[in-house]
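Student: just to be clear, the model below is a prediction. Sequence and coordinates:
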Amino acid sequence: MTETLMASSISVPTSADFPVEHHKSQQWHLAREVPVAFIYNAHPHAVMMATPQDLEDFAIGFSLSEEVVTERGAIEDIYIEQDEEAFRVFLSIDETKTGPGYQQKRTIAGRTSCGLCGVAELEAAIRVSPNKHAQVTAPAPEVLVKSLQSFHRAQHIHKINYSVHGAAFCTMDGELLHLREDVGRHNALDKLLGALTVRSPTPEGYVVMSSRCSFELVKKAVTFGLSGLVTLSAPTSLALEIAQKNNLFLACQDGPERLTFF
């Protein structure tokens, strides 16, 4: 059965209860993972496996970070259709404001663990737009530690199922403004970037994430114009190379109150 929903009215479960054996029988709240299709001007573009919440943010962030459109204003309308355990997100966009990602459709579903699934061409896989900001001075380590502590406290879904990633935006003084969660780290970042578009202009700041620092995350951060990325593990060499070329500072947590800058 198909149901059409306004983007702002989406309210669906993000977890499902299952019995487990752990010393004694109990219920475990597992994160939901469902197909989410993005359809631009009636043309199917990509299917991502994601947690079914904040789908309007997800659609906006994906459209910008993958350069389907060049600005938020190019997205004229969004509506969401639920069909059993799948969602279709229909976006009406101004085709005079599309970017290189609009022509780069995905040929298979995007897995939650991989932000590149379905990208057909190698050139598109590593395409990074020029940096959108000048070099910035990274916050002091104690500021980043403060934002990491706030981030861990704010991960509400993770506290229930221990299986979703989080992405949070912090100002340069460490104040946490927005947080989004999803079973896929790339999805969590896209949802966060979509949420940030409600602020115009976006304040200068950095993102904290509960994942490794892969180059796809750096690519999305650079495309959106962020100042930095703080993750729970070190970046890959390609991630660091892209970050250095585009004035994005990288740091990772290597202890309860320790950070390493790259």
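Tutor: Sure, I can see it. Numbers count the residues shown, from 1 in each chain.
Student: use CA for all of it now, contacts and neighbours both
Tutor: Will do.
Student: and the strands in the stretch 151-262 of the chain?
Tutor: Here the stretch 151-262 of the chain has its strands, by DSSP state E, counting those that start in this stretch, at 165-171, 176-182, 205-209, 228-231, 249-255, 258-261.
Student: and these: which comes nearest residue 57?
Tutor: Closest approach to residue 57 among the strands of the stretch 151-262 of the chain is made by strand 176-182 (9.2 Å; Cα to Cα).
Student: angle of that closest one against strand 205-209?
Tutor: Relative orientation of strand 176-182 and strand 205-209, computed by axes from the mean of the first three to the mean of the last three Cα atoms, to 10 degrees: 40 degrees.
Student: end-to-end on stretch 160-177?
Tutor: 22 Å (Cα to Cα, to the nearest Å).
Student: buried ones in that stretch?
Tutor: 161, 163-172, 174-176 (16 or more other Cα atoms under 10 Å).
Student: so what touches it?
Tutor: 15, 28-31, 138-139, 143-144, 146-147, 150-151, 155, 157-158, 178-185, 188-189, 192, 203-211 (Cα atoms under 8 Å, 6 or more residues apart in numbering).
Student: give me the buried subset of those.
Tutor: Buried among those by 16+ other Cα under 10 Å: 15, 28-31, 138-139, 144, 147, 150-151, 155, 157-158, 178-185, 188-189, 192, 204-211.
Student: out of the strands of the stretch 151-262 of the chain, which is closest to residue 40?
Tutor: Closest among these, once you apply Cα to Cα, is strand 176-182, at 22.5 Å.
Student: what angle do strand 165-171 and the closest one make with each other?
Tutor: Using the same axes, to 10 degrees: strand 176-182 against strand 165-171 is 170 degrees.
Student: from residue 154, how far off is the closest residue to residue 262 other than its chain neighbours?
Tutor: Spatial nearest neighbour of residue 262, excluding adjacent residues (Cα to Cα, 6 or more residues apart in numbering): residue 250 at 5.6 Å. Using Cα to Cα, one gets 22 Å for the distance from residue 250 to residue 154.
Student: one step back: which ones among the contacts of stretch 160-177 map onto helices?
Tutor: Among the contacts of stretch 160-177, the ones falling in helices (DSSP state H) are 143-144, 146-147, 150-151, 157-158, 185, 188-189, 192.
Student: which one of these sits closest to residue 60?
Tutor: residue 192 (9.6 Å).
Student: pretty sure that closest one is touching residue 56, no?
Tutor: No - in this structure, residue 192 is not within contact of residue 56 by Cα atoms under 8 Å, at 10.7 Å.
Student: give me the common contacts of the two.
Tutor: By Cα under 8 Å, 6+ apart, no residue touches both residue 192 and residue 56.
Student: in addition, the following structure is provided for comparison:
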Amino acid sequence: MAGEPSSTAVAARIAVRAGVSTPGHRALPEEVPVALSFGGTTQAVMMATPADLHDFGVGFALSEAIIRSPSDIVSLEIIEVDQGFDVQMQLADHIQSAFAARRRKMAGPVGCGLCGIESIEEALRALPDREDVTIEFSAEDVREAVRSLSMHQKLRAETGAVHAAGFYQPGEGIACVREDVGRHNALDKLIGAMAGSGLRAAEGAIIITSRVSVDMVQKAVIAGAGLLIAVSAPTALAVRTAEAAGLTLVGIARGADFEIFTRTSRITQGVASDVA
């Protein structure tokens, strides 16, 4: 297993501010190709930040419904290859057989979450029902979750150029954060880290720093979440999908303000009763 390189590099630059030019340096996030392989076959190649690659592999396998539990992975090895890394996973025999029957290729840039899917049915896959998730948040919990995530974004503080996904529990605070140049990668890393730490998504909220496309909703639902909070807006399909899956979707959470798009009953305090 290769050691993971630094997540950042330093680049020379000239800063122009208020008409004044100043030479200097800036930390930038690294971005490398990361292959995700199962049983010797590459399933996806994503451009990603080379950190927390074990979490990335496990989280990707979980959120893509390749596995149901981290125990379905017999071994995981991170191999350094030319210009990048290969996260090589061996699956239990029965999981590998099922995976081989449905395998698809994915190859895309950091903004791509559904690249290479071969059918509309697969893109709009059936999701578990999270109607029975009983987590409750107050309006202040929502605000605190977003504030806390910002405070834990170390790589963003250093570079200003990455997304984050975090897990927040009322009364406990932020339990886990992962960052990456890709919003999907950050969420997959978080899901993998949570699985490895025994954190249950139903017992808190997943917070993301990006817009909410349908695939982000799918990943959160598959992870077991009942509440997804985002600093940006959702797509219309993301809202419809969240509603159908029983997921409370909160978007445009900035400062003291946020908007609840689905399943408002989980936000129990600090919200006007006529919309609860």
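Tutor: In hand now; what should we look at? Remember, it's a predicted structure, so these values are computed and weren't measured experimentally.
Student: quick one on the thing from earlier: more neighbours: residue 250 and residue 154 of the first structure, which one.
Tutor: For residue 250 of the first structure and residue 154, the more surrounded residue by other Cα atoms under 10 Å is residue 250, and the numbers stand at 24 against 17.
Student: what's the distance between the more buried one and residue 49 of the first structure?
Tutor: Residue 250 of the first structure sits 27 Å away from residue 49 of the first structure, going by Cα to Cα.
Student: ok, now residue 126 of the first structure?
Tutor: Distance from residue 126 of the first structure to residue 49 of the first structure, by Cα to Cα: 21 Å.
Student: between these two, which one's more packed in?
Tutor: A count of neighbours by other Cα under 10 Å puts residue 49 above the other of residue 126 of the first structure and residue 49, at 22 against 14.
Student: how about stretch 246-264 of the second structure: buried residues?
Tutor: 246-253, 258-264.
Student: can you list contacts of it?
Tutor: Outside stretch 246-264 of the second structure, the residues touching it (Cα under 8 Å, 6+ apart) are 129-132, 142-143, 146-147, 212, 221, 225-234, 239, 242-243, 266, 275-276.
Student: same thing with stretch 99-113 of the first structure?
Tutor: By Cα under 8 Å, 6+ apart, stretch 99-113 of the first structure touches 45-50, 66-70, 116-120, 124, 183-187.
Student: which position in the second structure pairs with residue 97 of the first structure?
Tutor: With the correspondence set by TM-score structural alignment, residue 97 of the first structure lines up against residue 95 in the second structure.
Student: from residue 151 of the first structure, how far off is the residue lying closest to residue 208 of the first structure once chain neighbours are set aside?
Tutor: Leaving aside its sequence neighbours, residue 208 of the first structure sits nearest to residue 230 (Cα to Cα, 6+ apart; 4.7 Å). Distance of residue 230 of the first structure to residue 151 of the first structure, computed by Cα to Cα: 11 Å.
Student: shared neighbours, the two?
Tutor: residue 208.
Student: just give me the match in the first structure for residue 10 of the second structure.
Tutor: Applying TM-score structural alignment, one finds that residue 10 of the second structure aligns to residue 17 in the first structure.
Student: what's the neighbour count on its match?
Tutor: Neighbours of residue 17 of the first structure using other Cα under 10 Å come to 13.
Student: doesn't it belong to a helix?
Tutor: No - assigned with DSSP: H, G, I helix; E, B strand; the rest coil, residue 17 of the first structure falls outside any helix and is strand.
Student: once you drop chain neighbours, what's closest to the residue sitting nearest the centre point of the second structure?
Tutor: Note on the second structure: the residue nearest the mean C-alpha position is residue 187, at 0.8 Å, using Cα atoms, centre = their mean. Closest residue to residue 187 of the second structure apart from its sequence neighbours, by Cα to Cα, 6+ apart: residue 165 at 5.3 Å.
Student: can you tell me what that neighbour aligns to in the first structure?
Tutor: Per TM-score structural alignment, residue 165 of the second structure is aligned with residue 167.
Student: that match and residue 187 of the first structure, how far apart?
Tutor: Counting by Cα to Cα, the gap from residue 167 of the first structure to residue 187 of the first structure is 9 Å.
Student: next: residue 17 of the first structure.
Tutor: 23 Å.
Student: remind me which helix or strand the counterpart of residue 131 of the first structure in the second structure belongs to.
Tutor: When the second structure is aligned by TM-score structural alignment, residue 131 of the first structure is paired with residue 129. Counting by DSSP states H and E, no helix or strand carries residue 129 of the second structure.
Student: so who does residue 129 of the second structure touch?
Tutor: 221, 244-246.
Student: likewise for residue 57 of the first structure?
Tutor: With contact set as Cα under 8 Å, 6+ apart, residue 57 of the first structure has these partners: 190-195.
Student: just the closest of these to residue 2 of the first structure, please.
Tutor: residue 191 (24.1 Å).
Student: the closest one -> the second structure?
Tutor: Checking TM-score structural alignment: residue 191 of the first structure goes with residue 189.
Student: give me the number of residues near that match?
Tutor: For residue 189 of the second structure, using other Cα under 10 Å, the count is 29.
Student: thinking again about what came up before, where's the match of residue 97 of the first structure relative to residue 224 of the second structure, distance?
Tutor: 20 Å.
Student: rebuild the buried residues of stretch 160-177 of the first structure as JSON lines, extending it with distance to residue 5 of the first structure.
Tutor: Putting these into JSON lines (distance: Cα to Cα, whole Å) gives the following:
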{"residue": "161", "distance to residue 5 of the first structure": "27"}
{"residue": "163", "distance to residue 5 of the first structure": "27"}
{"residue": "164", "distance to residue 5 of the first structure": "25"}
{"residue": "165", "distance to residue 5 of the first structure": "26"}
{"residue": "166", "distance to residue 5 of the first structure": "26"}
{"residue": "167", "distance to residue 5 of the first structure": "26"}
{"residue": "168", "distance to residue 5 of the first structure": "27"}
{"residue": "169", "distance to residue 5 of the first structure": "28"}
{"residue": "170", "distance to residue 5 of the first structure": "31"}
{"residue": "171", "distance to residue 5 of the first structure": "34"}
{"residue": "172", "distance to residue 5 of the first structure": "37"}
{"residue": "174", "distance to residue 5 of the first structure": "36"}
{"residue": "175", "distance to residue 5 of the first structure": "34"}
{"residue": "176", "distance to residue 5 of the first structure": "30"}
